[in-house]
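Trainee: Quick one: sequence plus predicted model below, questions after.
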Amino acid sequence: MRQSLKALLTLRNWILDGTLSAGERLWEPTLATRLMVSRTPLREALVRLEHEGLVEAAERGGYAVRGFSPDYLKQTIEIRGTLEGLAARQAAEARHPASRLAPLHRLVEHIDTIVSQAQLDEEALNRYVTLNGEFHQHLLALAESMALSEALERIGNLPFASPSAFVMSYAHSASAHRILFIANDQHRCLVDALAAGEGARAEQIAREHARIAQRNLDSALAHPAGLDAVSGGALIRQP
């Protein structure tokens, strides 16, 4: 494995699991020693993490781990909803044949088998995260827009802004079934809108779908213990 990739993967994990705290200064000599890499690949990794939005330039040079306010996170979720709404409109107006929509139908059915279980354990939630991510990737592919793909990738680099960001915080939540059932029903309605070529309806459903993440963020902030289950939750700075 290239040293820059090793440094990138390790630093990203340390940031998301809280090993490196929000606001913590990233001293290159110390990190190079801990990672057992030279300074050049370490700098390459830090530049990439800055692009991803997980680190920021420090006042006297170098980098620090970035922290995020709840308001900022709500704005990123709203932006994701706007972009996914646009993707859904473009996908619907493209009037794709049924064969192109078939993977979305199958994913909705597979997710149904998960949310219909009597209990949702960690394995079931992990499976939901995988299938949900595939659904959103298929939807974006149907929009056939490189610009949208790049913009959504940038937003998705912030873990709490991704479509499945708060799913694992449901592990001990009595409302998990209700929330995930509603989310998958929105998936189903969205696929129906795509099949009918209803661009405006598809856009509105996709934007409403993203608002579930807004409510989940509010719930997680009201019960901070739930943030421990969210990748990057330690980066959220409470007011």
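Mentor: That came through fine. Nothing here was measured: the structure is a model prediction, and the numbers come from that model.
Trainee: For the rest of this, base every contact and every neighbour count on C-alpha atoms.
Mentor: Fine.
Trainee: ok, residue 208 touching residue 81?
Mentor: Yes - using C-alpha atoms under 8 Å, residue 208 is in contact with residue 81, at 7.5 Å.
Trainee: what separates residue 194 from residue 87, distance-wise?
Mentor: According to C-alpha to C-alpha, to the nearest Å, residue 194 and residue 87 sit 11 Å apart.
Trainee: Give me the nearest residue to the residue positioned nearest the centre of the chain, chain neighbours excluded.
Mentor: Nearest residue to the geometric centre of the chain (C-alpha atoms, centre = their mean): residue 162, 1.4 Å. Of all residues beyond its chain neighbours, the one nearest residue 162 is residue 156 (4.8 Å), with distances taken as C-alpha to C-alpha, 6 or more residues apart in numbering.
Trainee: Residue 64 too?
Mentor: Sequence neighbours aside, residue 25 is the residue nearest to residue 64 in space, at 4.2 Å (criterion: C-alpha to C-alpha, 6+ apart).
Trainee: got it, and residue 201?
Mentor: Per C-alpha to C-alpha, 6+ apart, closest to residue 201 is residue 193, 6.3 Å.
Trainee: so which helix or strand takes in the one you found?
Mentor: Here residue 193, judged by DSSP states H and E, is contained in helix 176-196.
Trainee: How about residues contacting that helix?
Mentor: Identification of contacts with helix 176-196 by C-alpha atoms under 8 Å, 6 or more residues apart in numbering yields 88, 91-93, 95-96, 98, 101, 104-105, 108, 111-112, 115-116, 120, 170, 199, 201-202, 205-206, 209, 212.
Trainee: Take this one as well and set it beside the first:
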Amino acid sequence: MSKPGQQVISRLRQMILSGELPAGQRLAEIPTSEELGVSRTPVRIAFRTLEQEGLLTKLPRRGYIVRQVTQDEIKGSIEVRGVLEGLAARQAAEIGLSDAHKEELIHLLKQGDALFLRGTISEQDLEQYHDINKRFHQIIITASRNPAIEEALSRNEHLPFASISALAFDKNNLSREYRRFNFAHMQHHAAVDAIIHGQGSRAEAIMREHANATLGYAKIFCEQEGNEHEMQVIGRASL
């Protein structure tokens, strides 16, 4: 996907997370593209992507509506992802990494190290980390040599925030985002160390915690009295 396309997806996802686009809000291509200052094509792609992620619902005629999502729904989908990715990590550790997978994982860790070395992070850095993070998880799933895991994850990705690609960040608080994503990167280091050393149980536990920690960066919907909805941050760090 093009960089502008990914930026539009991330921007709309964050607008939903923050409540700027509340549940029930109708969205259409032309006004959204005008508001974001982009063409209709990346907006159209973003709408379809967010529909697949369970954040938007396509209307019968035209446009989309922001879907109401509950805290339990998001928590459940992320926990399922953690179980599946934990299983993948354990099986990868037990089977052993190929030289190619080991080399690429180490390279991804070094790329992440370079991003966080300065002690600060930019929007561009986070976009780069999105790609690093996505590839990191893909390698571990592939290294498990278990097609059933990938198939199950594919089905789960249609639930809100279950997809590893469902990255959102607050560009107005990059110091906080630095702490979250740096924490996630340290978890990557721990997971790779466990897998390389054949420590299946440890690798599984780390990846399950890694997925559950998503609840700490994702601002998720929770029902309030009077049918009002606001975003809630749950306790820990990143994805």
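Mentor: Cool, got the structure. Computed from a prediction, not measured in an experiment: that's the story for all the values here.
Trainee: Of the contacts of helix 176-196 of structure 1, which belong to helices?
Mentor: Among those, the residues falling in helices (DSSP state H) are 88, 91-93, 98, 101, 104-105, 108, 111-112, 115, 199, 201-202, 205-206, 209, 212.
Trainee: Show the buried residues in these.
Mentor: Buried subset of those (neighbour count, 16 or more other C-alpha atoms under 10 Å): 88, 91-93, 101, 104-105, 108, 111-112, 115, 199, 201-202, 205-206, 209, 212.
Trainee: what residue of structure 2 takes the place of residue 183 of structure 1?
Mentor: Using TM-score structural alignment, the equivalent of residue 183 of structure 1 in structure 2 is residue 184.
Trainee: gap between residue 188 of structure 1 and residue 70 of structure 1?
Mentor: For residue 188 of structure 1, the distance to residue 70 of structure 1 - C-alpha to C-alpha - is 30 Å.
Trainee: go on, residue 131 of structure 1?
Mentor: Computed with C-alpha to C-alpha, the distance linking residue 131 of structure 1 and residue 70 of structure 1 is 27 Å.
Trainee: dump the residue contacts of residue 32 of structure 2.
Mentor: Counting by C-alpha under 8 Å, 6+ apart, residue 32 of structure 2 touches residue 43.
Trainee: so it is in which element?
Mentor: helix 29-36.
Trainee: Count the residues that sit near residue 190 of structure 2.
Mentor: 15 (other C-alpha atoms under 10 Å).
Trainee: I'd like to know how far it sits from residue 204 of structure 2.
Mentor: Separation of residue 190 of structure 2 from residue 204 of structure 2 (C-alpha to C-alpha): 11 Å.
Trainee: go on, residue 21 of structure 2?
Mentor: Note on residue 21 of structure 2: its distance to residue 204 of structure 2, by C-alpha to C-alpha, is 36 Å.
Trainee: picking up where we left off before, what about the residue nearest to residue 162 of structure 1, how many residues nearby?
Mentor: Counted with other C-alpha under 10 Å, residue 156 of structure 1 comes out at 19.
Trainee: Would you agree it is in contact with residue 165?
Mentor: No - with contact defined as C-alpha under 8 Å, residue 156 of structure 1 and residue 165 do not form a contacting pair (9.4 Å).
Trainee: Could you point out the helix or strand that follows the helix holding residue 32 of structure 2?
Mentor: Assigned by DSSP H and E, the successor of helix 29-36 of structure 2 is helix 40-52.
Trainee: who's more crowded, residue 131 and residue 70 of structure 1?
Mentor: residue 131 (19 against 15).
Trainee: which element is that one on?
Mentor: Assigned by DSSP H and E, residue 131 of structure 1 falls in helix 122-143.
Trainee: Please work out which residues outside that helix touch it.
Mentor: The contact list for helix 122-143 of structure 1 (C-alpha under 8 Å, 6+ apart) reads 84, 87-91, 94, 96, 100, 103-104, 107, 110-111, 114, 148-149, 163-164, 167-168, 171.
Trainee: Next, the mean deviation of it compared to structure 2.
Mentor: Following superposition, helix 122-143 of structure 1 is found to deviate from structure 2 by 0.7 Å on average (mean C-alpha distance after the TM-score superposition for structure 1).
Trainee: Enumerate the positions of that helix that are buried.
Mentor: For helix 122-143 of structure 1, by 16+ other C-alpha under 10 Å, it's 124-125, 128-129, 131-132, 135-136, 138-143.
Trainee: try stretch 44-62 of structure 1
Mentor: So for stretch 44-62 of structure 1, counting by 16+ other C-alpha under 10 Å, buried means 44-50, 52-57.
Trainee: Just the closest of those to residue 222 of structure 1, please.
Mentor: Relative to residue 222 of structure 1, the closest of those is residue 54; by C-alpha to C-alpha it sits at 23.6 Å.
Trainee: Quick check: the closest one touching residue 48?
Mentor: No - Residue 54 of structure 1 sits out of contact with residue 48 when judged by C-alpha under 8 Å, with a separation of 9.1 Å.
Trainee: Find residues that contact each of the two.
Mentor: Joint contacts of residue 54 of structure 1 and residue 48 (C-alpha under 8 Å, 6+ apart) do not exist.
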